[in-house]
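# Structure for this input, please:
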Amino acid sequence: MTAARRPRTGRLSAAARGALADIGPIRDNPDYRRVWLGQSVSAIGQQMTAVAVAVQVWDLTGSTFATGLVGLFSLGPLIAFGLYGGAVADRVDRRKLGLIGSAGLAVVSAFLAAQALLGLGVVALLYAAVAVQAAFFALSSPARSSMIPRLVPRHQLPAANALNTISMNLGMTVGPMLGGILIGAYGVRAAYLVDTVAFGATLYAMWRLPAMRPLAADGGAADGGRADGGAADGGRADGGAADASGGERRRASVLDGLRFLRDQPNLRTSFLADLAAMIFGLPRALFPAIAVGFYGGGPGTVGLLVAAPAVGALAGALFSGWIGKVHRHGLAVLAAVCAWGLSIAAFGLVRELWLGLLLLAAAGCADTVSMIFRNTMMQVAAPDEMRGRLQGIFIVVVAGGPRLGDFESGTVASLWSPTVSVVTGGLACVAAVLLLAARRPAFLRYDARHPTP
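Predicted structure coming up:
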């Protein structure tokens, strides 16, 4: 009897292993492994700093309006420098740009620690620090994201993007928790100091990378220099790095990126699908009202509502082993965004907290699936010399979309009710997805084995 059960147990174990995130990119690529670990540590530190800034502004002012201004001071630099950083990333050595951005972020965290240790208590300094911090992040983020296809083989890109999603959501969940513990025990200065030290991991990872100049369409450096500082590419996702001393010099501009996106229907559709999800299906501005009106809760309930999508997103990334087997990425993106919209619409109808949290977690899981496939499409279908600008536009979508969603959901709720706002928003997201599918049927047939932008 026991012997007969052993093979079945082995099969179940193999199936369980296959469901978990594929760690092949970390195992097989030392450069990517260092970058991923550095990014994970820094993401936790940055979220600790975000909590510390909000706590310090509240302690200094006692004003929710003043605390809310922290987000406003970061939004402008995120949009402006996101677009500019994408253009710069398509013109210079991305490794150096990543180093500069990470070093700048470390300096800002050190400044925040210094002002806390000195007890300056000047809110304007905190706002200025947040703005500079957002600028450095937006300037370097397109460069870091554009390097991923140069660090792993093409067939590992979906797995690498799933791992990046795990890193991001670990920061969003573990960072605030650790930040709260540290701040409660030692004050905001402790969170700032830990964040400053954490950037050492990212700086080390960037320092160890070879030079990474953008590649032109012919495989050479877009600016006419060496693409990789002489390092062998080893069959990376962009097909290798070659010398292109006679290559045409191009001025990488923001407008070039927007024009490229306009003329590439598959990539444009992936951006529009994400905007539909963020604008119509993200009722985060209503969470305080929902906590009271739906569940009779308070600030603790609001915290649970905010955390639930991140928990679902982390779970979706952890159990993403199946993603590498999917080739119809366009269909997967639209199906995931549709699942997001349906989950949000159902959330607006339930009045049991556990069920509402479960639906928000399901929405977060669907968002992770969509993000993995969208990032993979952008990294594979777009030429290397355009990836920085597309990543810059992506930052604008990520930063601006939720803010537009806050306005949309808040306006509808004020005209009717939170229930109407959440339900109609989720259904509008689904309708937008169906409209995109009808207007761009070729997107549904997009095959990662034969990528076309």
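
# all contacts plus neighbour counts: C-alpha atoms, from now on.
Will do.

# Is Gly68 within a helix or a strand, and which one?
Element membership for Gly68, per DSSP states H and E: helix 64-89.

# Now do the buried residues in the following helix or strand past that helix.
Under the assignment DSSP H and E, the closest C-terminal helix or strand after helix 64-89 is helix 94-118. Applying a neighbour-count criterion of 16 or more other C-alpha atoms under 10 Å, one finds 94-113, 115-116 buried in helix 94-118.

# please give me the structure for this one as well, since I'd like to look at both together:
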Amino acid sequence: MSGTRRRWAIDLRPLATPSYRRMWIGTAFSNYGYQFTAVAVPVEMFALTGKSLWVGLLGIAALVPLLVFGLWGGALADAMDRRRLLVIGSVVMWLGTLGFFVQSLAGWASPWLLLVFTAVQSCAFAVTNPTRSAIIPRLVPANLVPAANTLSFTTGEAAVVLGPLTVGVILATFNQSIALPIAYGADALLFTVGLWSTLRLPPIPPAAQAARAGLRSVVEGFRYLAGAPVLLLSFAIDIIAMTIAMPRALFPEMADERFGGGAAVGFLFSAIAIGSVLGGLTSGWIGRVRRQGLALVGAVVAWGVLVGLAGFAHSLWLMVVVLALAGAADLVSAVFRHSILLVYAPDQMRGRLQGVMTVVVAGGPRLGDLRAGGTAALWGAGAAFSVGGFAAAGLAIALALVFPALTRYRSADPQVEPDPRPAAAPEPISSGP
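Purely as a prediction, here's the structure:
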């Protein structure tokens, strides 16, 4: 049983590192709270406008700051203390959440305000996300980076399950004028746990040879990326998966038209994450995979096919099950994509490359929201669902066939047997004030 558990159960060894454990706990709480806002904003936007296209515009409001601050934030993460930068970005994120809370409490009912506060949160996310990811290899050894990524993604997806389900219950229990302030207020409260965990991190200064933040630093990151076809292809295949297949903007319309509204929207927003959590809990095998590029391509193809099939479902529970399977595939692709980047890239480049990753990973779904909303306005929500999923699977296969460098990639580090001792940080971290 012990051997079976080690092969299949999620690897918990990174939690033996206190700094990583604190960051993991705080991020879990803040992610759970953020999902309240992530569901409440599109629900409020659809209620105000009655159009999925406006819900899709939320993606554009988030994308523009991501393009600017994602790259700059990654450069900052390579040039200054990452703990300090994470604190600053977290405070800005918290202020954006308070903006949503105040407008809902005051009943201002303005779709433009929703776009503005979405942009504010996106600016903060564009800085904090690459910074937090770049910190992980400074806290755990290289052989535990896939396990640490899996833990982070799994708990993040667990928040995506529990948050929307909780908001669904709130929306079904209270009228919207009460439910929305409750959702935004809960997010603001839970986020304080994440801020506490960030303050408890040790100082994480930049590498000795780090470049100064600025345009030249960003250009250096792109030059490095241009010479790394494996990383370029991993970014490209994620853009295909998220931009063309992401169905998130269609959930409010699908819940309203097919499933009678109410708590159905919470189940739809949770469905993909349910599969990601189940995939993460049975992810012990991931650390043993050497053909990580091929596994990444296979997972993206599975994601697209399953999203396409979900568009045909007229039963809420059938759609939830199919989307959950898609979520399991998405978890696998995310873990391999991030693990390839964090192990492949040197520390002095990780912040900038994570900035590019943030633009790709977070920006792709925002473009996907616009794609989904726009095609739904032309063809209907069901067709927008299915066409996007199948098209993404086909393009992923074509990319892998035309540019085989990604499918040929093997992890550089051989499988390391579990070490019963607590993991030690691979690099010294300053203990100064």
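
# Tell me how the two chains score on TM-score.
In this superposition the chains share a TM-score of 0.81, using TM-score structural alignment, normalised by the length of the second structure; 407 aligned residues with a C-alpha RMSD of 3.4 Å.

# what about Ala313 of the second structure, neighbour count?
By other C-alpha atoms under 10 Å, 15 other residues sit near Ala313 of the second structure.

# give the contact list for the alignment partner in the second structure of Arg144 of the first structure.
Mapped onto the second structure by TM-score structural alignment, Arg144 of the first structure lines up with Arg132. Arg132 of the second structure sits next to Arg82, Leu86 when contact means C-alpha atoms under 8 Å, 6 or more residues apart in numbering.

# Arg132 of the second structure and Ala329 of the second structure: what is the separation?
Going from Arg132 of the second structure to Ala329 of the second structure by C-alpha to C-alpha, to the nearest Å gives 23 Å.

# Strands along the first structure, start to end?
Under the criterion DSSP state E, the first structure carries no strands.

# Tell me which stretches of the stretch 101-250 of the second structure form helices.
According to DSSP state H, counting those that start in this stretch, the stretch 101-250 of the second structure carries its helices in the segments 111-139, 145-173, 176-199, 215-226, 229-245.

# Same check on the stretch 251-400 of the first structure?
Ranges of helices in the stretch 251-400 of the first structure, per DSSP H, counting those that start in this stretch, are 254-262, 265-280, 287-293, 299-318, 329-347, 353-381, 384-415.

# could you say what helices and strands the shortest one packs with?
For helix 287-293 of the first structure, the elements it packs on are helix 299-318, judged by 3 or more C-alpha pairs under 8 Å, 6 or more residues apart in numbering; DSSP states H and E.

# Between helix 157-186 and the helix it packs on, find me the angle.
Helix 299-318 of the first structure and helix 157-186 are oriented at 150 degrees to each other (axes from the mean of the first three to the mean of the last three C-alpha atoms, to 10 degrees).

# what residues are up against the residue mapped onto Val87 of the second structure from the first structure?
Using TM-score structural alignment, the equivalent of Val87 of the second structure in the first structure is Leu99. The neighbours of Leu99 of the first structure, taking C-alpha under 8 Å, 6+ apart as the test, are Leu203, Met206, Trp207.

# count of residues packed around Leu296 of the second structure?
Number of residues near Leu296 of the second structure (other C-alpha under 10 Å) recorded here: 24.

# how about it, what's its partner in the first structure?
Aligned partner of Leu296 of the second structure by TM-score structural alignment: Val333.

# Was I right to think that match contacts Val369?
Yes. Here Val333 of the first structure reaches Val369: they are 7.4 Å apart, a contact under C-alpha atoms under 8 Å.

# In a markdown table: the contacts of Leu99 of the first structure, plus distance to Ile148 of the first structure and neighbour count.
Compiled in a markdown table, the contacts of Leu99 of the first structure are given as follows (distance: C-alpha to C-alpha, whole Å; neighbours: other C-alpha atoms under 10 Å):
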| residue | distance to Ile148 of the first structure | neighbour count |
| --- | --- | --- |
| Leu203 | 16 | 22 |
| Met206 | 12 | 24 |
| Trp207 | 15 | 15 |
